[in-house]
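[1] Next input, structure requested:
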Amino acid sequence: MSKDVIQLLPDSVANQIAAGEVVQRPASVVKELMENAIDAGATSISVYIKEAGRSLICVSDNGCGMSESDARMAFERHATSKIHSSQDMFSLHTMGFRGEALPSIVSVSQVELKTCQKGEKLGTKLCFNGSSLESHEYIQFPEGSCFSVKNLFFNVPARRKFLKSNQRELSCIIEEFEKIALANTNIDMLFVSDDKELYNLKSSNVLQRIVSIFGKHFREILLPVELESTILNLKGYVSTPQGCIKKNLKQFFFVNGRYMRNSYFHKAVLHSFENLIQKDESPHYFLFLDVDPSTIDVNIHPTKTEISFENALPIWQMITASIKKTLGKNNAVPSIDFNQEDAVDIPPFEREDRIVSPTVNLDTSYNPFKTFSRSHYSNPSSKHWERLYMEKPQGNEPPNALFEKNTDTPYKESFLILHKKYLLLQQRENLLILHIKRAQQRICYDNYLKRFSQKKECGERLLFPEMLHFSASDSILLDSIEEDLFYMGFEISCLGGGTYSINSTPEGIKPSQEMFDKLLEDITQNNLSIKEELNKSIALSLSEWVVKSNTTELLEEEIPKLEEQLFSSSDPYHTPKGKKILTLISEDHLDKMF
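    Here you go, the predicted structure:
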């Protein structure tokens, strides 16, 4: 007799399965709750975070709020007010529509909802613990909604265990907040993390919102892009070719107010800058596409960041054409002027003209002794006249040696600097070939680690402090490593609003925005949390920057010090990344080569 084995899963289990796609990390919760607030017509949204979203995520708004029954229904699977039929999916004007976010969030956390509908005197408070409703009561509450998500993944230990460091998770939350803030510049937005205000954005235009989030220097490098057509309305900004960089790029596409990732349209932007920037550089861009909702499909992935376009090719061409037009109008590309109105008239060459060879006229009556008196004439110095009568070399000795021996130089060993890159030294019977830049990097790297282990102030105070600006996520990371940088020679002061003053630096380092951006990016990419590994990453980044920015040639008197410091380092044969610094070639090996 056969036994049935297929059964319908309980809603709590189904919601946890759906949460694996919808709620991937704390940033996913922030994104879903902020999008719900936007759909509710909010003009002000506040986000409060504790421990990078592990212990608390609170999103409050002044939107339309919910009634008692709607508040309870919102946590059921596929319950939504955004669509009513399948046809509505092809004319979406809201951020959400699937009805999966709230039931997925509540299945893996403890949720408290406070809401009050406009025109009502009493609001509703609901408390959930992993999909189960624990309390339901009436409260006094202003119009709008407030979602508090506590102890995310408390009932899924494996998911909570594999969350990244607080710094990494907070950076992801900030990225989602920035995307939504850029797409909705007409909404006031506040972001507070661990009682520290990171963003307080007021309603403004797109350019002002970009400057408020990423810094004032973007105002100088952005060019406006605008296009209107029956297929596409395009607005936004792209950076000038001079503003293109290699890393830490700000690149955003928005379609009908929704952020999206699209490699195809990204190539259209890069194509517009072809032959204007280096191959490893890319522009910043903030492009807002407005298309007919019936020509796109948003329902591809639960995160709704992948969108299919019906008119992808025409849109690609329009993006390219509009950016090229913007670059041309702002003289960002070289142009050819065909206007001949004020051109110089150059007569054509006529072959009939006879070519006459030039003649030399000599003044045979010129006498130099009649111009200058003998008192102005002095005999040449007779000092060292014996050198004129030195004997010529005898025997087989060549008249000129390949390497001249200078006994007056401070460095006695034979050496040769080749291509300003390699140092050739004679070590007993061996030939030592040393990579100069890599040797300097190894020395700098060890010196920085030594400074940190000694924990002594060793910076050089700047006469004029350098002012640098960082985004909110970079500011948090910079604050966390401020002590480490201090022991390496940096004294940094926070002036508020993402602006920092660099008051002192290690010897030989000139602080710059590019250097600190690279330092913070290296730490973020490596996802370092252990103190020792973090210090090594800082030392590595600084040593690479010092060697890269040092354009002075190695002087002869610096060779002994370089050699001494290298062989007293922790590993004179390899750089911190494992690249070879030097090689020895024996006399026998040289003989075999000939």
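[2] only C-alpha atoms for contact and neighbour calcs from this point on.
    Fine.
[3] Please give me every residue in contact with residue 106.
    75, 128, 129, 130, 131 (Cα atoms under 8 Å, 6 or more residues apart in numbering).
[4] give the contact list for the last one.
    By Cα under 8 Å, 6+ apart, the residues touching residue 131 are 12, 103, 106, 107, 108.
[5] this one as well, want them side by side:
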Amino acid sequence: MTDKIFLLPDNIANQIAAGEVIQRPASAVKELMENAVDAGSTAIHLILADAGKSLIQVIDNGGGMSETDARMCFERHATSKIKSIDDLFHIRTMGFRGEALASIAAVAQVELKSKRAGDEAGVYIEVENSVVKKQEPIATPTGTSIAMKNLFFNVPARRNFLKSNAAEMRHIVDEFTRVAMSFPHILFTLTNNGQQLFHLEAGSLKQRIIQLLGNNYNTKLVAVKEETDYMNISGFVGKPETAKKTRGDQYFFVNNRFIKSGYLNHAVMNAYQEMIPGDSFPMYVLFIDLDPTQVDVNVHPTKQEIKFEDERIVYAFVQAAVKHALAQFSVTPTLDFELDASIQQLSSIQQPFTEERKTAVSSSSLFKGFTQKHQAHFIEASQQKQELKHWKDFYEPLPETSKDDAPALHPADPRAKRFEEVDLAQILNSYITVPSGNGFMLVHQQAAHERILYEQLITASHGKSIPSQQSMFPSTLELTPADAVILEELMPDLQQLGYQIEPFGKNTFVIQGTPADVEAGHEKHIIDILIEQYKHFSNDVKFSKREKLIRSLAKQQAVKTGTRLTEREQRQLITDLFSCEQPNMSPDGNPTYLEFRQDQLERMFRS
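    Sure, this is the predicted structure:
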């Protein structure tokens, strides 16, 4: 009988370890940028080719390395951060395990140049498949440059799992954003295939947020700052009107390290209770600073999940700090002199904040929850359902809108003529009643229109393109770098669906044409909302890129609840709905109509 257990060769062990640390180009970007931050850099440049598949290079002006350190940094578990087990519980640096460069060297061809300030010459090292191929002196600026080429060149199976360049670029931008956000005092640049996507000058946190997330947040940020003996919280949250349907603009940092925490996100959501719709997500960039002994960062390979010594205390402080900031914003609004003059004339700013209004706000549960003692852990129970009040309001006449204001619905399908003679009625500008046999159907107009558009777009995507209407005055659209990457990825499919969009310089696009039923002047808004909807659907991995796009367009272009429809438009909507292959369900699985039969109604009214 022979032995069955044996040691793996180093090259295989290194590649297995690399799988935990380097899963895609974005993983390497994160590790290299964090190393550059730990080196004390004030400027960090990220250079890519083919979204990191061909080249990832990080150049910094940090402390640099000696010849021995430069050679040692590629060994497994080689680190300058830990000398004893006790050091593991006092970590304040970004990296500490000493696995990043060893893992990168196991799956890429690496070139390193490094020099310390006091050295006459630097050191140049080439590593391939964990083996040092060359080492020699070199003239190089103070700092370090690491270039990794041909990621997974020696593991073709893993290279095949990489997504398109546009998809990989989105992951890289996410990691770049997280590191750049947490160190606003450092200059960062990102260049891909010779085109600079980001140039972030060193500055304040607010400036960095606006650089990364868009100028629309310029006047819509609320400062959060609370300091206690146990922990400090600082950063910004968005005013309630900035809440979106996606979680994208949400960042937590603990001791400057980006983390994901559904628990702390719940704390922030509770602070916004009754301020935003239940299906919306507030923007926040929050930094928690506390003693490293109170947090364990060594519980996940990417360090994005951490463990607090006392989660309840942290939850309470986060919730209270955000509540306090929002309450101050609500009770004592301040004029921002950078606001546009036209905004200053709005009634919400011009109206005086009377004692009556102040008393009403001060007596709210939100204000009391923070100002009264022993309320940090208090979470209000959801209110019990109340009986319907003001029932007569349902029967008040609804204001008519002009024919031009109503949404344009698609031509009727000749297969569905049975609704031409029936009497229809619109209720609450959101539902349409349709007589049927021994009862009636209640149709949800937005869900129904989403189903109609979804099936039309699916047909167009697999066949003849939707005709595009050329714009007499093309619109220029300027996006954040992250959204520009998404739009570039979507452009070929958008063209098939009737949108003609062309790149026009750095993060700028020109909308040359749109489908005929898109109202002129709304093109920019539609693309903005489309990208937001696409990010929302991107959270569900089971959808293909085209499916996400079509669902986003259907939701964006559908007639919304609260829109008054003429009788002709109601009839058109019902006719088109029941011409669909699956008329009873919207694309996201919600019913498009409910059916009420006579016997059901009679049972409902029996005592």
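[6] picking up where we left off before, redo the contacts of residue 106 of the first structure as TSV? Include distance to residue 521 of the first structure.
    What follows is those, written out as TSV (distance: Cα to Cα, whole Å):
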residue	distance to residue 521 of the first structure
75	39
128	39
129	38
130	37
131	39
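[7] Buried only: go through the residues you listed for me.
    Neighbour counting by 16 or more other Cα atoms under 10 Å classes 75, 128, 129, 130, 131 among the contacts of residue 106 of the first structure as buried.
[8] Where do the helices of the stretch 51-200 of the second structure begin and end?
    67-72, 100-107, 156-159, 165-182 (DSSP state H, counting those that start in this stretch).
[9] quick one on the thing from earlier: return the subset of the buried ones among the contacts of residue 106 of the first structure lying in strands.
    Those of those mapping onto strands are 128, 129, per DSSP state E.
[10] tell me the two of the buried ones among the contacts of residue 106 of the first structure that are most distant?
    For these, the farthest-apart pair by Cα to Cα is 75 and 129; their separation is 12.1 Å.
[11] what's the counterpart of residue 97 of the second structure in the first structure?
    Taking TM-score structural alignment, residue 97 of the second structure has residue 98 as its aligned residue in the first structure.
[12] ok, the nearest residue to its match once chain neighbours are set aside - how many residues close by?
    Using Cα to Cα, 6 or more residues apart in numbering and skipping residues adjacent in sequence, the residue nearest residue 98 of the first structure is residue 78, 6.1 Å away. Residues near residue 78 of the first structure, counting by other Cα atoms under 10 Å, number 15.
[13] And for the one 5 residues further on?
    Residue 83 of the first structure is flanked by 19 other residues according to other Cα under 10 Å.
[14] What sits closest to it if chain neighbours are left out?
    For residue 83 of the first structure, the closest residue by Cα to Cα, 6+ apart turns out to be residue 97, at 6.2 Å.
[15] still on that earlier bit, hmm, which of the contacts of residue 131 of the first structure are the buried ones?
    Buried, going by 16+ other Cα under 10 Å: 12, 103, 106, 107, 108, out of the contacts of residue 131 of the first structure.
[16] For the first one, which residues are in contact?
    Listed by Cα under 8 Å, 6+ apart, the contact set of residue 12 of the first structure reads 107, 130, 131.
[17] ok, now how distant is the second one from residue 106 of the first structure?
    The spacing between residue 130 of the first structure and residue 106 of the first structure, counted by Cα to Cα, to the nearest Å, is 6 Å.
[18] Next: residue 490 of the first structure.
    Distance, residue 490 of the first structure to residue 106 of the first structure, by Cα to Cα: 45 Å.
[19] State the distance from the residue nearest to residue 83 of the first structure to residue 199 of the first structure.
    Residue 97 of the first structure is 28 Å from residue 199 of the first structure, by Cα to Cα.
[20] Repeat that for residue 66 of the first structure.
    Counting by Cα to Cα, the gap from residue 66 of the first structure to residue 199 of the first structure is 27 Å.
[21] go on, residue 436 of the first structure?
    Distance, residue 436 of the first structure to residue 199 of the first structure, by Cα to Cα: 46 Å.
[22] Residue 567 of the second structure contacts residue 424, doesn't it?
    Yes - Residue 567 of the second structure is within contact range of residue 424, at 7.4 Å (criterion: Cα atoms under 8 Å).
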